[in-house]
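Trainee: pasting the sequence and the predicted coordinates here, then a few questions.
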Amino acid sequence: KLIPERAPNSYKGTFGSVLVVGGSNIYTGAPYLSALGAFRSGCGMVYTYTPKGSATVIRNNLPEAIAYESRGDFLIPRDIEVLPKIMEKIDSIVVGPGAGREKESIEFILKLLQSFPDKNFVVDADGLYALSNDLSVLARSERIIITPHIGEFARMNEGKTDLKSFIQFCVGNRTTAILKGASSVLCDDKGKITINTTGNTGLAKAGSGDLLSGTIAGFASQTGELTKSAILAMYFMGRAAELSIVSEPCNSASQIAESYSLVFKELEQK
C-alpha cells in the first residue's frame, strides 16, 4: 500500500525530484550512491550539488543525474547562495553523504536545513555530525528525518543508544528517526515505533546508509509523505539484499540497488 502509483500516462515530472547535497575532496562516492537510491526507487529527476570530485564520479557513473558543482573542495556557507534557483525544482533533499566535518561544512549544513522549511529533508552521515552541534534545528522543522547508526546516535544523545532513550530523543526533539542496525527501528515524533526485519549481512558495507537516504528521498519525492517513505525504504533495501543474486560477503550498496527491480516485481505479483 505504500508503493507510489504509476499511471500509464505519466512523465518524469510526475514522479518528483530529489537533490543530493554532500561530497568532499575525500568522500567522492557517497552522493553517487544516494542519487542511485533515488533513481532506483522510481524518482523522476535527480540533481546533485557537490564539490568537483563527487560531481565527476556522478557524471561518469550516473549520467541520468544532473550534477551541479560547488566552488571548492568542500561545502561552505556561501554555497547556499546558488541553491534557491535549484530548489524551485526539488521535492526532497538528502543532506550529508560524504560532506566531511570541516567547520565551514557544518555551518553550511545547519544553514541549509533552516533555509528551505517547505522541503522534505533526509539527513545522514556527516549531516548528522553537523546536527549534533545544534539539535535545536530538529525541533524547528517537521520535515526532517534523520538516519543514524548506533555510533552516530550515541554522539547525538549523550552516549545513550537503548530503545527507550531513542524514543525519548525523538519525542523530545519532535523528530522522526531511523536507528539503523541489523533490525532497523523507526520512531516518529509521537514515539510510535516501526521495526524492520528484512535484510542480511550484505548490507554491512560502506555505502549502505547512503543508498538508504537516497531511497527514502526518492519515495518521498513521489508521495510527499516522509515517514511512510522511510518505512518503505527500510523494507525495500533489506528485501533487495535478500533477493540479490550476489552472495552476502560479495554484495555492495551499488549492487543491492540493482536488485530493487526484484522487489518491485515481487510486490506487484502479491
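Mentor: Thanks, I have it.
Trainee: going forward, measure contacts between C-alpha atoms and count neighbours the same way
Mentor: Will do.
Trainee: what about the strands in the stretch 101-250 of the chain?
Mentor: Using DSSP state E, counting those that start in this stretch, the strands of the stretch 101-250 of the chain run over residues 120-123, 144-146, 176-179, 185-187, 193-195.
Trainee: which other helices and strands does the first one contact?
Mentor: Identification of packing neighbours for strand 120-123 by 3 or more CA pairs under 8 Å, 6 or more residues apart in numbering; DSSP states H and E yields strand 92-95, strand 144-146, helix 208-223.
Trainee: then the last one?
Mentor: Judged by 3+ CA pairs under 8 Å, 6+ apart, strand 193-195 is in contact with strand 185-187.
Trainee: could the helices and strands packed on strand 120-123 go into a markdown table alongside distance to V137 and mean neighbour count?
Mentor: Listed next are these as a markdown table, based on distance: least, CA to CA, whole Å; neighbours: other CA atoms under 10 Å:
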| stretch | distance to V137 | mean neighbour count |
| --- | --- | --- |
| strand 92-95 | 14 | 30 |
| strand 144-146 | 9 | 26 |
| helix 208-223 | 19 | 30 |
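Trainee: in addition, the following structure is provided for comparison:
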Amino acid sequence: MEELEASNTVTSGSSTFSEDMCLTVEQKLIRLIIPPLTFVAHKGQAGRIGIIGGSREYTGAPYFAGISALKTGADLCHVFCTSSAASVIKSYSPELIVHPVLDSCNDGTEFGALISKLHALVIGPGLGREENTFSIMHQVVEKAKELQMPIVFDADSLFYINSHPELVEGYKKAVLTPNVVEFSRLYKAVIGADLGVLEDLNMPVQALSQKLGNVTIVCKGIDDIISDGDILTMCKEKGSPRRCGGQGDLLSGSLGTMLHWAHMAHDQSELVNFSNWRPNIIAAVGACMLTRRCNYLAFQKYSRSMTTTDMIVEIQLAFTSLFS
C-alpha cells in the first residue's frame, strides 16, 4: 500500500483553511490538469460531459451533476434521461442539453453517435432502478469502455454494480463514488463478507478496489477515502456538518469534468513528473476538495438552511481559492 500525505495552508478571503490533506503537491498536480483559458480554444475542448440519469421521481440529481460539471469548467453537458423527466430538467437550466431517451429505446444503439462525441460519462444521478433503464445503461457503458472513456459511477448505478460487478472489473478509467452505506453493500456483494462497524475503512476500500481489478473508489464520509488498489489517499478538506441531499451529485459532476482534464493532460504528457499520482486519483482528490470547499463556504452563509443549490453558487470561489 502506498499512502500519500503532506500538509498545506490555503487562504480564501478572510477564511483560512489549514488541513493535513490540503496538499501543496495535490494542488500543484490539480493545477497541471486544468486547461488554460485562451482565445484560440474552441467550444468543447474543455469537456463534453454526459450525465446518464433522471427519472420521474428524481429530476434534481442529474441537474445538480450537470450544472456542476459546467460550472467546474466543462463546455457542454448532455443529460440522458427518461421522457417524464426531460421537461422538468430543461426547466431548471437552458445550459443543459437534454435527451429523453432512457425509456424510449429498446437498446443502447441510439446513444452510439452521441457517446462517441463525449469526453466522460457520469452514470447514476436520479437514474432509478427500472430493469429496462439498467439494460440500456449496461450497453452504453460497454460502448464507452470500447472508446476508453472515463466513467463516474454514482447513486443507482452502484446498486446495479452490486449484482453486475463484471461491468466495471478491470476498467482502469472507472471511478466509483459510494457513500458509506453504498460502500458497505458493494463490499458485501463483491468481497462476500459483511463489513461490520469499522472506524477505519482504509483497508476495506483498498481491498475492494483490488478485487475489482484496481478500479478507483471514492468512499465518501467524514474524510473521503480514495484508492485505486495501489495508491491510498484521503481528502480532509474542511467541510461542514450539514448533510443536505444533492452534495454527491455536485461531486460526481465536477469529477466527470476533472477526469476528462486529468486523462487529457496525461495523454498529452503534461503529467510526466506526477510520480505515482495517476489521473483518476488526481481528479478524485480535486473533486473532493472542491465539493468540500463549496460545502464550507455555503455553510458559513446559510448554516442549517444550506442546500446544494447554495453550494453550487460557491463553485467559482471554491475553485479559485483552491486551484487558481
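Mentor: Ah, there it is. All of these numbers come straight from a predicted model, not from anything done at the bench.
Trainee: buried deepest among the strands of the stretch 101-250 of the first structure, which one?
Mentor: The highest average neighbour count among the strands of the stretch 101-250 of the first structure, using mean count of other CA atoms under 10 Å, belongs to strand 120-123 at a mean of 28.
Trainee: where in the second structure is the aligned partner of that one, by residue range?
Mentor: The aligned range for strand 120-123 of the first structure in the second structure is 150-153, by TM-score structural alignment.
Trainee: quick one: residues in contact with the matching stretch.
Mentor: Contact partners of stretch 150-153 of the second structure, identified using CA atoms under 8 Å, 6 or more residues apart in numbering, comprise 119-124, 144, 173-177, 252, 255-256, 259-260.
Trainee: let's see that with 10 Å instead.
Mentor: Residues from elsewhere that reach stretch 150-153 of the second structure (CA atoms under 10 Å, 6 or more residues apart in numbering): 49-52, 118-125, 141, 144-145, 159, 161, 168, 171-178, 216-217, 252-253, 255-260, 262-263, 280.
Trainee: stretch 55-71 of the first structure now?
Mentor: So stretch 55-71 of the first structure is contacted by 18-24, 28-33, 35-36, 39, 44-54, 75-76, 78-80, 82, 86 (CA under 10 Å, 6+ apart).
Trainee: in helices only, show me these.
Mentor: Using DSSP state H, the subset of these located in helices is 30-33, 35-36, 39, 52-54, 86.
Trainee: quick check, nearest of those to L267 of the first structure?
Mentor: Using CA to CA, F39 comes nearest to L267 of the first structure of these, at 18.2 Å.
Trainee: how about that closest one, what's its partner in the second structure?
Mentor: The equivalent of F39 of the first structure in the second structure is L70 (alignment by TM-score structural alignment).
Trainee: its match and G44 touch, don't they?
Mentor: No - contact between L70 of the second structure and G44 fails when scored by CA atoms under 10 Å: they sit 11.1 Å apart.
Trainee: what do these two both touch?
Mentor: 76-77.
Trainee: with neighbour numbers in mind, choose between these two.
Mentor: Neighbour tally, L70 of the second structure and G44, criterion other CA atoms under 10 Å: the higher count belongs to L70, 22 against 15.
Trainee: just the helices from the stretch 151-300 of the second structure, written as ranges.
Mentor: Here the stretch 151-300 of the second structure has its helices, by DSSP state H, counting those that start in this stretch, at 156-163, 180-191, 202-211, 247-267, 279-302.
Trainee: any idea how far D310 of the second structure is from the closest residue to R31 of the second structure other than its chain neighbours?
Mentor: If you skip the residues right next to it in sequence, R31 of the second structure has F323 as its closest partner in space, 5.8 Å away by CA to CA, 6 or more residues apart in numbering. For F323 of the second structure, the distance to D310 of the second structure (CA to CA, to the nearest Å) stands at 21 Å.
Trainee: can you get me a residue count around the aligned residue in the first structure for G112 of the second structure?
Mentor: Using TM-score structural alignment, the partner of G112 of the second structure in the first structure is P84. By the measure other CA under 10 Å, the count of residues near P84 of the first structure is 12.
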